[in-house]
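> My questions concern the predicted model and sequence given below.
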Amino acid sequence: MSTSTPVYANLLPPSWKVKISEWLKEDCPSFDWGGFVVGEAPKRATLFCKSEGILAGVPFFDEVFKQLDCKVTWNFTEGEWLKVATEGGKVKIAVATVEGPSRKILLGERVALNTLARCSGIATASGLFLQKARAAGYQGIVAGTRKTTPGFRDVEKYGMLVGGVDMHRYDLSSMVMLKDNHIWSTGSVTNAVHAARSVCGFSLRIDVEVQSYDEAVEAIQAGADVIMLDNMEGESLISNAKRLKDEFSAKHKFLLESSGGIDIDNVQQGGHVDNSIDIISTSSIHQSTKHVDFSLKIDPSS
């Protein structure tokens, strides 16, 4: 078995580089006034990190400057924790250098920084959440959700991976998730599960959101693969999870998922963490995250 560090960049679809081209076009749709001012003189810029966190989003940063004929050299590896140091009275650490024509460095600056900051923030929040869950004794899967920013999904899902958590379903086509609206529209949990299975076949899992023990039983017996105990907490969540496993795990293969209102501040509470629950999913690691603070400064002497 290989023990090398995973290269998550190899997961990215062919379309991701096109998106970066679109971001550059969006940021400079017409004349580049600042680029005219600085010209084509070759320069070197330093990427500084000014707040601690996990470095994530390196492929996106690299591609921005590759498309602008610039070269990036990294001092750290993606996935490393950036521990800031004091330099000249300011808290920062030199993470990378960018070399190329002055106007092109500045043309890519904001697109590259925004992407790196957001991705690193999600990786950091994911890593810290996972640490807290593990410290509380939880050994199951910690996952994000599909509540990502339209057009920015690749970056946000990538940050979750670098932070060490599961991405959950990538999009609507990746897994069948039947929520309350699906169930109400079809009349019952059973109807919704059977309709989904009739078209998705054996290759996709069906995840059903339930509101009670009885709905969970119905979902299991209908053939659902994952039972999401939505917005359950405390003794009700744990007792229902243990009861479902005790009564049905010998006859049915299923996973139990806890979701709804789980964040880093309450994940260690007994009402959320129990190993009878296979998956904890939370949007707090990507919707409510602070960015890691980066800046790019051209060396006047370069």
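Ah, there it is. Everything numeric in this text was worked out from a predicted model, so none of it was measured. Numbering: from 1, shown residues only.
> Going by C-alpha atoms from here, please, whenever you check contacts or count neighbours.
OK.
> I'd guess M177 is in a helix, am I close?
No. Assignment of M177 by DSSP: H, G, I helix; E, B strand; the rest coil gives strand, placing it outside any helix.
> ok, how many other residues are close to it?
When neighbours are defined as other Cα atoms under 10 Å, M177 has 20 of them.
> Put this next to the previous one:
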Amino acid sequence: MAASRPDPWSFLPPHQLQAMARAWLDEDAPTFDPTSGIIGRAPRLAQLLCSSPGVLAGSPLAEAVFGVTGCEVTWRVAEGSPLPPQRTVVAEVKGPGASLLLAERVALNLLGRCSGVATVAAKAVSVAQGVQWGGVIAGTRKTTPGFRLAEKYALEVGGADPHRHVLGGGGLLLLKDNHLAAARAPLEQVVEVARRAGGFTRRLGVECSTQGEAMAAAGAGADIVLLDNFTPQELHATAAVVKAAHPRVTLEASGGINLETLPQFLGPHIDVISMGCLTHSAPALDFSLRVLSPGEGDGDEGTR
């Protein structure tokens, strides 16, 4: 029996959710809001709606934002579920009227952005699965400053690997072209020093732009060879040569790969395809909040 995927909500540390929610609200509402006084704190019921097809992501983030303002969310669509083209109620939110509107825009932005990333990630994974390619579709560090955790989480929801979360990589040290240029030392020496500095728990990757560099990196002991900005023809030819000489090295392809060109880069010797477009070019899905009138919804809005 195949192992089931973990619950994506469990990936997000609760204390980080609270901290991020407060920071996002502080940005949008750093001082008092006169319109809140007009609305008051009487209880209200609202619907969260989506009008775009895609994959729902960002529910824990949106719920944290509403929670900070004293509202409760009941989800009608599960995180990671497909969203149809027609307008769909994804959740109901209840709480003080002023609090609903305080959290509204922040929560909608989070859902739109995260769902957009998850949708593009899911499309890329589907393309790879459609040709029965057995490798990994991954993101990159090309994320929005201050929003990386959310975007990396959305990649997970969409079925892609989030790749490195930070420059130090956690379990991966990646020597990019500028690392090698700035080091001004032979590749073998740079790899040796980096491996010693990273410790035994981290894998080491080296970015390469030619077949010669790729062979040198694999020969120097790199665990991962990143083939950057190769044409599909160059990529597959280089990958075959490197794998023949170093069958255990992981080959990653990256650089300008998008959903349209992705099939050209899927090959038997490529283990990972990392795509910056999954985060930096993902269009947001269309979410909205609708405060219900008296009598709408299930029961009295003041007691739900």
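Yep, it's here. Note that this is a predicted model, so its numbers are computed, not measured.
> ranges for the helices of the stretch 201-304 of structure 2?
In the stretch 201-304 of structure 2, helices defined by DSSP state H, counting those that start in this stretch lie at 211-220, 232-245, 262-265, 277-280, listed in chain order.
> what's the closest of those helices to E151 of structure 2?
helix 277-280 (6.7 Å; Cα to Cα).
> Over in structure 1, find the residue span the closest one aligns onto.
The aligned range for helix 277-280 of structure 2 in structure 1 is 284-287, by TM-score structural alignment.
> roughly how far is the matching stretch from the heart of the chain?
Relative to its chain's centre, stretch 284-287 of structure 1 lies at 8 Å (Cα atoms, centre = their mean, to the nearest Å).
> mean shift of it relative to structure 2?
With mean Cα distance after the TM-score superposition for structure 1, stretch 284-287 of structure 1 departs from structure 2 by a mean of 0.7 Å once superposed.
> What of stretch 112-122 of structure 1?
Mean for stretch 112-122 of structure 1 is 0.5 Å (mean Cα distance after the TM-score superposition for structure 1).
> What residues sit buried inside stretch 229-249 of structure 1?
The neighbour-count check on stretch 229-249 of structure 1 (16 or more other Cα atoms under 10 Å) flags 229-230, 232-233, 237-238, 240-241, 244-245 as buried.
> and if you look at stretch 24-42 of structure 1?
Buried residues in stretch 24-42 of structure 1 (16+ other Cα under 10 Å): 24, 35.
> Then stretch 274-283 of structure 2?
Across stretch 274-283 of structure 2, burial judged by 16+ other Cα under 10 Å covers 274-280, 282-283.
> Format the residues you listed as JSON lines; extra columns: distance to P60 of structure 2.
Listed next are the buried residues of stretch 274-283 of structure 2 as JSON lines, based on distance: Cα to Cα, whole Å:
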{"residue": "S274", "distance to P60 of structure 2": "26"}
{"residue": "M275", "distance to P60 of structure 2": "25"}
{"residue": "G276", "distance to P60 of structure 2": "24"}
{"residue": "C277", "distance to P60 of structure 2": "24"}
{"residue": "L278", "distance to P60 of structure 2": "20"}
{"residue": "T279", "distance to P60 of structure 2": "19"}
{"residue": "H280", "distance to P60 of structure 2": "21"}
{"residue": "A282", "distance to P60 of structure 2": "20"}
{"residue": "P283", "distance to P60 of structure 2": "20"}
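> Pull the contacting residues for the counterpart of E207 of structure 2 in structure 1.
Aligned by TM-score structural alignment, E207 of structure 2 pairs with E209 of structure 1. Counting by Cα atoms under 8 Å, 6 or more residues apart in numbering, E209 of structure 1 touches 177-180, 227-230.
> could I get those residues as TSV with distance to L11 of structure 1?
Formatted as TSV, the contacts of E209 of structure 1 follow (distance: Cα to Cα, whole Å):
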residue	distance to L11 of structure 1
M177	23
L178	27
K179	29
D180	32
I227	28
M228	27
L229	30
D230	30
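> quick one, strands of the stretch 51-200 of structure 1?
Using DSSP state E, counting those that start in this stretch, the strands found in the stretch 51-200 of structure 1 span residues 53-54, 71-74, 81-82, 85-87, 90-101, 141-143, 176-178.
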